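Student: need the 3D shape of this:
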Amino acid sequence: MERAVRVVLADDEPLLRHGLGVLLQASGRIQVVAEAVDGAGAVDAVRRHRPEVLLLDVQMPGMDGLAALRVLSTMPDAPVTAVLTTFDLDDYIAQALELGAQGFLLKDAEPEMLVRAVLDLAAGGAVLDPRITARLLPRLRGAGVALHRAQAIASLSGRERQVLGLLADGRPNANIAQALGITEATVKSYVSTLLTKLGVHNRVQAALLLHGVDTAAGGRP
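Tutor: Next up, the predicted model:
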């Protein structure tokens, strides 16, 4: 039997936190090992329980989510982190990306999407709710998604562009490898090269970059 994905939930709203916990555990594939009401509690829970995935609210009292991400970014065995948010996006989104967040999920997402997001994150994928993407792209373009990055995408090889396209759909390495008929180790090599060529830090930034370029061009080529 496949081992359940271990998750820590951090949100200061008790009803939301409880609801998410019940929803995730009902899938039978996810185990919520701890809950936290602020960033300090989230960091402590991660250290104590070693989860694969952390679902983290940003706007919490005391130590907020960004401060928690800063601490977690110094930990070599930190979990994959997805930020829980609402449509009230703020400047923290860019900061969370820089600090290594691998996903952004709306708190009112459909249950099936939340479960799938956690499983994909645990498998190495990046998760971005499409509604968040639509809000983020104009903001990031306004903040200066540089022309040289668009040119970098245009200069990618055909195979690199295939990997980037699948990565931008949130697929983990094993899924990309299966889709392209290559090994997972080869996919990891491609992803590392792509992040370097595009000048980004993680998969979510690469996905946003591709979405932004394709949107400006009127769609994917």
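Student: every contact and neighbour count from this point should use C-alpha atoms.
Tutor: Noted.
Student: what's the helix or strand where residue 55 lies in contact with?
Tutor: Take DSSP states H and E as the rule and residue 55 turns out to sit in strand 53-57. By C-alpha atoms under 8 Å, 6 or more residues apart in numbering, the surrounding residues in contact with strand 53-57 are 5-12, 42, 46, 64-65, 79-85, 118, 121-122.
Student: next, the structure of the following sequence, for comparison with the previous one:
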Amino acid sequence: MRLPGVVPVRLVLADDEALLRRGLKVLLEADGRVEVVAEAADGAGLLEVVRRFRPDVALVDVQMPGMDGLSALRAVLAWPDPPALAVLTTFDLDDYVATALELGAQGFLLKDAEPDALVRAVLDLAAGGAVLDPRITARLLPKMRAARLRRSPQLDGLSARERQVLELLAGGRPNSAIAASLGLSEATVKSYVSTVLTKLGVENRVQAALVAHQVGTW
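Tutor: Next up, the predicted model:
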């Protein structure tokens, strides 16, 4: 279904299970805000369809034959202007998720997530947000502590405004939504986000969100 006046988010699905891809396609396209423009059964296929279709978002399984999802993520993230990339995983793949985080994936979703949650996640990713399924967050935090994503003097050095930005960022809000919430311009928010990442010593929004979830309220 295509909604009048709505430009759907262009999505690529990469998973070696054809039945899962078909089911996700039906669920994600149901209300017209997301369009699955291509599918891939392995990492090599993902590279091909991303080059061809230039999607806004790609949902990628990590375990696929041939070139796996992590290798494909590494390759796509090295390209100029890559799509927003999110890992689509299951509970027993924590190590893969942690590696994808280090590579720079912008979202972590579980295959059994509710349809509405998946649609919201795709829309947020397209808008520049970071998406973390709460169940994945709970399992990742101990691993992130081991990887030194912990409370530090840098966190204490955040200003009040930077803490507000971090809190909203941790909720998956894109820069436009953070700007609207705080009454700032998007350019100013972008500058704040860059400063927050530098002060926390992390490389991307998802890592910053994990720090915020680990620390909780300050």
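Student: got a TM-score for the two of them?
Tutor: Comparison of the two superposed chains (TM-score structural alignment, normalised by the length of structure 2) gives a TM-score of 0.95, and 214 aligned residues with a C-alpha RMSD of 1.1 Å.
Student: returning to that earlier point: strands - which of the contacts of strand 53-57 of structure 1 land there?
Tutor: Among the contacts of strand 53-57 of structure 1, DSSP state E puts 5, 6, 7, 8, 9, 10, 80, 81, 82, 83, 84, 85 in strands.
Student: can you flag the buried ones in the contacts of strand 53-57 of structure 1?
Tutor: Buried members of the contacts of strand 53-57 of structure 1, scored by 16 or more other C-alpha atoms under 10 Å, are 5-12, 42, 46, 64-65, 79-85, 118, 121-122.
Student: matching residues in structure 2 for the strand holding residue 55 of structure 1?
Tutor: Alignment of strand 53-57 of structure 1 against structure 2: residues 57-61, by TM-score structural alignment.
Student: now that stretch on structure 1. Mean distance?
Tutor: Taking mean C-alpha distance after the TM-score superposition for structure 1, the mean distance separating stretch 57-61 of structure 2 from the aligned residues in structure 1 is 0.2 Å.
Student: helices of structure 2, start to end?
Tutor: All helices of structure 2, identified by DSSP state H, fall at 18-28, 43-53, 69-77, 94-103, 115-126, 134-146, 153-156, 160-170, 175-182, 186-200, 205-215.
Student: and for residue 96 of structure 1, the neighbour number?
Tutor: A count of neighbours around residue 96 of structure 1, defined by other C-alpha atoms under 10 Å, yields 22.
Student: whoops, residue 1 of structure 1 was the one
Tutor: The tally of other residues near residue 1 of structure 1 (other C-alpha under 10 Å) stands at 4.
Student: please apply the same query to residue 183 of structure 2.
Tutor: When counting by other C-alpha under 10 Å, one arrives at 10 neighbours for residue 183 of structure 2.
Student: and it? What does it align with in structure 1?
Tutor: Per TM-score structural alignment, residue 183 of structure 2 is aligned with residue 181.
Student: residues in contact with its match?
Tutor: By C-alpha under 8 Å, 6+ apart, no residues touch residue 181 of structure 1.
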